[in-house]
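K.L.:
fold the stuff below for me.
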Amino acid sequence: MSQQYEMIFILRPDFSEEQVNQAVTTYKEFLTENNATNLEVKIWGKRRLAYPIQKKVDGIYVQFNYQADGTQIAPLERMMRLGEEVMRYLTIRLDTVSSETAEEEPEVAEPEAVASEA
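P.N.:
Predicted coordinates for the structure are as follows:
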């Protein structure tokens, strides 16, 4: 069964644009070879980190959105962990919203009329 996943990883800030594109292409090709579909890549660029990682205060953020069966995640994260270009990574599974639940509006309780005693 195919699920929707989102992966964000942070590359070292001293990478050139060519090195960033090469790293992104490597991970993108790995996902496509392992049956990931609807792959979207967003390169956010260099951003300030919330806290220093490996004595670096900036990083190049990249986001992947894709559909897959989940068997690609562990090998991809292992590639990132063993490589020197990725400082941090995180993969999450997104909730799928069916068309039925998206159309339903949440029920709102109507205020009850209060009978006053005179």
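
K.L.:
going forward, measure contacts and count neighbours with C-alpha atoms only.
P.N.:
OK.

K.L.:
which other helices and strands does the longest strand along the chain contact?
P.N.:
Once the chain is assigned using DSSP state E, the strand that runs over the most residues is strand 37-53. In terms of contacts (3 or more C-alpha pairs under 8 Å, 6 or more residues apart in numbering; DSSP states H and E), strand 37-53 is packed against strand 56-68.

K.L.:
next up, for comparison:
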Amino acid sequence: MRSYELLYIVKPTLDEEAREAILNSIKEILTSSNGEVGEVNVWGSRKLAYPIQKFNDGVYTLVNFKAEVDVPKELDRRIKINEDIIRHIIVAQDQK
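P.N.:
Purely as a prediction, here's the structure:
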């Protein structure tokens, strides 16, 4: 298994319940694929460098996880379907 980081930004108009539901769905995708969810950091609302979908702010969340190499591709596909996530990036961590 490799280590990855997922950083995603959700719309600032979402309430706490909706943001928690998105995080839980991401955790479900990872655990159902035999992945391990590590540290989760909710950075909160921050100003975007440029407007995205007419939003100037977004709520940032960073998720560290371990998974097989095919899992990030599936996670990426499922995140793209979710209209409440306005940006995301999945990065493989260096192996030491």
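
K.L.:
average offset between the longest strand of the first structure and the second structure?
P.N.:
Once the two are superposed, strand 37-53 of the first structure sits an average of 1.2 Å from its aligned residues in the second structure (mean C-alpha distance after the TM-score superposition for the first structure).

K.L.:
so how far is that strand off the chain centroid?
P.N.:
9 Å (C-alpha atoms, centre = their mean, to the nearest Å).

K.L.:
likewise stretch 78-96 of the first structure?
P.N.:
Distance, centroid of stretch 78-96 of the first structure to centroid of chain: 9 Å (C-alpha atoms, centre = their mean).

K.L.:
cool, and stretch 58-71 of the second structure?
P.N.:
Counting by C-alpha atoms, centre = their mean, stretch 58-71 of the second structure is centred 6 Å from the centre of its parent chain.

K.L.:
okay, buried residues for it please.
P.N.:
For stretch 58-71 of the second structure, burial by neighbour count (16 or more other C-alpha atoms under 10 Å) applies to 58-67, 71.

K.L.:
do stretch 70-90 of the first structure as well
P.N.:
Residues of stretch 70-90 of the first structure classed as buried: 70, 72-73, 77, 80, 85-89 (neighbour count, 16+ other C-alpha under 10 Å).
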